[in-house]
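Undergrad: any chance you can model this:
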Amino acid sequence: MSPVVRSLEPTAAGLGLRRALLGPLQGAAPGDFDFLECAPDNWIGVGGRFGAALRELSARHPLVCHGLSLSLGSTDPLDDTYLARLRRFLDEHRVPVFSEHLSYCSDGGQLYDLLPIPFTEEAVFHVAGRIRQVQDALGRRIAVENISYYAAPFQAMAEIDFINAVLAEADCDLLLDVNNVFVNAINHRYDPHAFLRGLPGGRIAYFHIAGHYDEAEDLKVDTHGAPVKPDVFALLDEACSLFGPRPTLLERDFNFPPYAELVAELGQVRTVLQRHAPAGSRHVRA
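TA: Here you go, the predicted structure:
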C-alpha cells in the first residue's frame, strides 16, 4: 500500500503547479497557499532543474495530482507501464489525492482533448470497471472530475444520474469542478443548484474553481485563463453550504496575472471556505 501521506484541511486553498509559476511558488511567503496541484503526466521522469524544483516544492507543501491521459472512458487498453510509474510518483511525493477526468482522450492514439462519455448504462459499467482497475493498480481510491462539454454524443440519462451511477459502481470519489457545473448548466440548460443538491456529498474529495469565457449569454467556454466570475464564487459558497468546506484548487493555465493577484484571488476562495468552517476551526491568516 501507499506510504503515509499528508492530509488536507477542509479549508485548504491551493494553486496549480505550472512551470511558468515555478519562481513565484518557490519564493512564496508562508501562507500564500496551502497545497499545490500538478498533472503527473507532465512531471513523471522530469529531471534537471524542473525535477529538482518539483521535489523541493513537494517536500514543503502537500501535492495533489490531477491526471490528463488515463482516458477512463476509452475502449483502448489501460497503460499498465504508465500506471506503475504513476504509482511510484504518487508514493514518492506522498500525494493525498489523485484525480482524473470522467472523459476519454484516446481512440487508437491520443486525441489531445477531454471528450464526453455517452450517458448510458453501458458506459457506466464500462468506465466504472476501468476506474476499479486504476484503483487496484495505484493501491488507492481515486476521484473523478465532472468535465465541461459542449456536445452530448448520446444521453439516455441525465448528467447528474450518470455521474452518481459511476461513483456508486466504481466506489470512487468525486472532484467537484464548480466552474464546470456552472458552464454546463448554462450551455445545456439545466439548474446548477438542483445539480449540486443531487450530488453525494460524502464522496467529494475536493473542489476546483476556475474562470471561463463568456462567448454569449447562453454559451460559456471553460478556459482556465481568466479570473473566477462572481456567479461561480456564489456556486462555490452554495456547495460549501450543502457539503461543508472542502480543499479548493484555483485553476489557472494561461494568461497568468502577477503572482500577487493570484494570491489575492485565492484569498477570495479562503473567505468562502472559512465562512462555512466549524466555529472552533476558523482562524485568521496573517
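Undergrad: for the rest of this, base every contact and every neighbour count on C-alpha atoms.
TA: Noted.
Undergrad: which residue, other than its chain neighbours, is closest to A226?
TA: Once its chain neighbours are removed from consideration, A226 has its nearest residue in G211; the separation is 4.7 Å (C-alpha to C-alpha, 6 or more residues apart in numbering).
Undergrad: to check against the first, give me the structure of this:
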Amino acid sequence: MNNTPLLTGLGLRRSLMPELLDLTPGAVDFLECAPENWIGVGGAYGRGLAQLTERYALTCHGLSLSLGGSLPLNRNFMQQLRRFLDCHGVRHYSEHLSYCSDDGYLYDLLPIPFTEEAVHQVSARIRQAQDELQRRIAVENISYYAAPYQAMTELEFICAVLDEADCDLLLDVNNVFVNACNHRYDAQAFLRGLPVARVAGMHVAGHYQEAPDLLIDTHGAPVKGAVWSLFASACRRFGAVPSVVERDFNYPPLVELVAEIEHMRAIQREVALEQHLA
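TA: Below you'll find the predicted structure:
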C-alpha cells in the first residue's frame, strides 16, 4: 500500500489516463475513482489502473449504493466493491447522501427528504454498508435544485445522519456554494454548523451560472475563485484533510488541472501557516 500522506488528489477519469500515466511524480498525492467504473475492467484500462495504483494511493467515491433508496442494498455489488477496495488498498471510501435507484438505476443523484424518518432509514443503510464493507465510510453532501420535503434544514439533516449512522462526511465545498446560492443560506454558517471531527475529506469542482440566483453543479469548468475562498474557510475549520479536484467533462490539458492541484496545495499550506503563527 502507498502510505503517502493524502492531501491533494485528482479525480481519475478514463479520458485522462494517457496523461496521468506520464504525470510528474509528486504532482498529486492520490487519485480518486468511482469504483463502479473500474470493477472488473481489463485490457488497456485495467493495465493502466494497475500502473497508476503502483505510483499513487487510491481513494474511491461511489455512485450507485443508493443509500437513500427504498430497495434493499445490493449485497452482491457490495461484495464486489469490498474486494476492489481491498485489492487496491483503498484507504478512504465515500458515497453520496442521496438515492439513485427505484426498480432500476436512475443515473442521477437525487435528494432525500429532510425528515426524521429519512434520517433513521438512511442511517440504518449506512450502518449496514459499513458492516458489509468492513470499513468506515464517508457520505457526501449533494447539490440539489428542489427538495422533496423539508421538515428540517439541510444542515440539520446532514448532522443528524452523521450522528445516528456514526459515519464521516466528505464535504463537497462546491456543493455548499451552489446550494447556498440556490436555496438562500449562508455558506459560512453552514460550515460552522458541521461537526469538525466528522469531516474526512473535501471536494472542489467547477459550476455554471445559469442566472444570478441559479448555479448548476457541472464539474465541467475550472474551480471558481469564490469556491476557492470557501475551501480556504473550510481548511481553517477542518484542517488539511484529503481534498480532490473533480472534473468530469470539458477536460483541459492536464497541466491546467495540475495547476488547480497546486492552488489547492498552496491554500492548505497558507492556512496551516496561519494557524501555526496564531
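Undergrad: the residue nearest to A226 of the first structure pairs with which position in the second structure?
TA: Alignment note: G211 of the first structure maps to G206 in the second structure; criterion TM-score structural alignment.
Undergrad: residues in contact with that match?
TA: Applying C-alpha atoms under 8 Å, 6 or more residues apart in numbering, we find G206 of the second structure in contact with 174, 217-224, 246-247.
Undergrad: any idea how far L12 of the second structure is from it?
TA: Note on G206 of the second structure: its distance to L12 of the second structure, by C-alpha to C-alpha, to the nearest Å, is 16 Å.
Undergrad: could you do N37 of the second structure as well?
TA: In this structure, N37 of the second structure and L12 of the second structure are 10 Å apart, going by C-alpha to C-alpha.
Undergrad: these two - which one has more neighbours?
TA: Neighbours were tallied for N37 of the second structure and for L12 using other C-alpha atoms under 10 Å; the higher tally belongs to L12 (22 against 12).
Undergrad: residue in the first structure matching that one?
TA: Using TM-score structural alignment, L12 of the second structure lines up with L17 in the first structure.
Undergrad: likewise M78 of the second structure?
TA: With TM-score structural alignment defining the correspondence, M78 of the second structure maps onto L83 in the first structure.
Undergrad: how many residues are close by V124 of the first structure?
TA: In terms of burial, V124 of the first structure registers 22 neighbours under the definition other C-alpha under 10 Å.
Undergrad: same thing with the one 5 residues further on?
TA: Residues lying near G129 of the first structure (other C-alpha under 10 Å) number 17.
Undergrad: strands of the first structure, start to end?
TA: Using DSSP state E, the strands of the first structure run over residues 13-16, 35-38, 63-66, 98-101, 104-106, 110-115, 143-145, 173-177, 204-210, 212-216, 219-222, 248-251.
Undergrad: residues in contact with the equivalent of D172 of the second structure over in the first structure?
TA: In the first structure, D172 of the second structure lines up with D177, judged by TM-score structural alignment. Counting by C-alpha under 8 Å, 6+ apart, D177 of the first structure makes contact with 145-147, 207-209.
Undergrad: for E121 of the first structure, see how far away D177 of the first structure is.
TA: From D177 of the first structure to E121 of the first structure the distance is 23 Å (C-alpha to C-alpha).
Undergrad: now do I160 of the first structure
TA: Using C-alpha to C-alpha, we find I160 of the first structure at a distance of 13 Å from E121 of the first structure.
Undergrad: swap in I209 of the first structure?
TA: Going from I209 of the first structure to E121 of the first structure by C-alpha to C-alpha gives 29 Å.
Undergrad: find the nearest non-adjacent residue to the aligned residue in the first structure for A197 of the second structure, please.
TA: Under the alignment by TM-score structural alignment, A197 of the second structure pairs with G202 in the first structure. In space, G202 of the first structure comes closest to F243 once its chain neighbours are excluded; the distance is 7.8 Å by C-alpha to C-alpha, 6+ apart.
Undergrad: give the aligned equivalent of that neighbour in the second structure.
TA: Alignment of F243 of the first structure against the second structure is given by TM-score structural alignment, with F238 as its counterpart.
Undergrad: what residues does that match make contact with?
TA: Going by C-alpha under 8 Å, 6+ apart, F238 of the second structure touches 196-197, 199.
Undergrad: repeat that for P257 of the first structure.
TA: Taking C-alpha under 8 Å, 6+ apart as the criterion, P257 of the first structure is in contact with no other residue.
Undergrad: and it, how far from F207 of the first structure?
TA: P257 of the first structure sits at a distance of 22 Å from F207 of the first structure (criterion: C-alpha to C-alpha).
Undergrad: and if you look at L199 of the first structure?
TA: When C-alpha to C-alpha is the yardstick, L199 of the first structure and F207 of the first structure sit 13 Å from each other.
Undergrad: what about the aligned residue in the second structure for V263 of the first structure, neighbour count?
TA: Correspondence of V263 of the first structure to the second structure, assessed by TM-score structural alignment: V258. Here the number of neighbours of V258 of the second structure (other C-alpha under 10 Å) works out to 18.
Undergrad: contacts only, for V258 of the second structure.
TA: If a contact means C-alpha under 8 Å, 6+ apart, then V258 of the second structure has 27-28 as its contacts.
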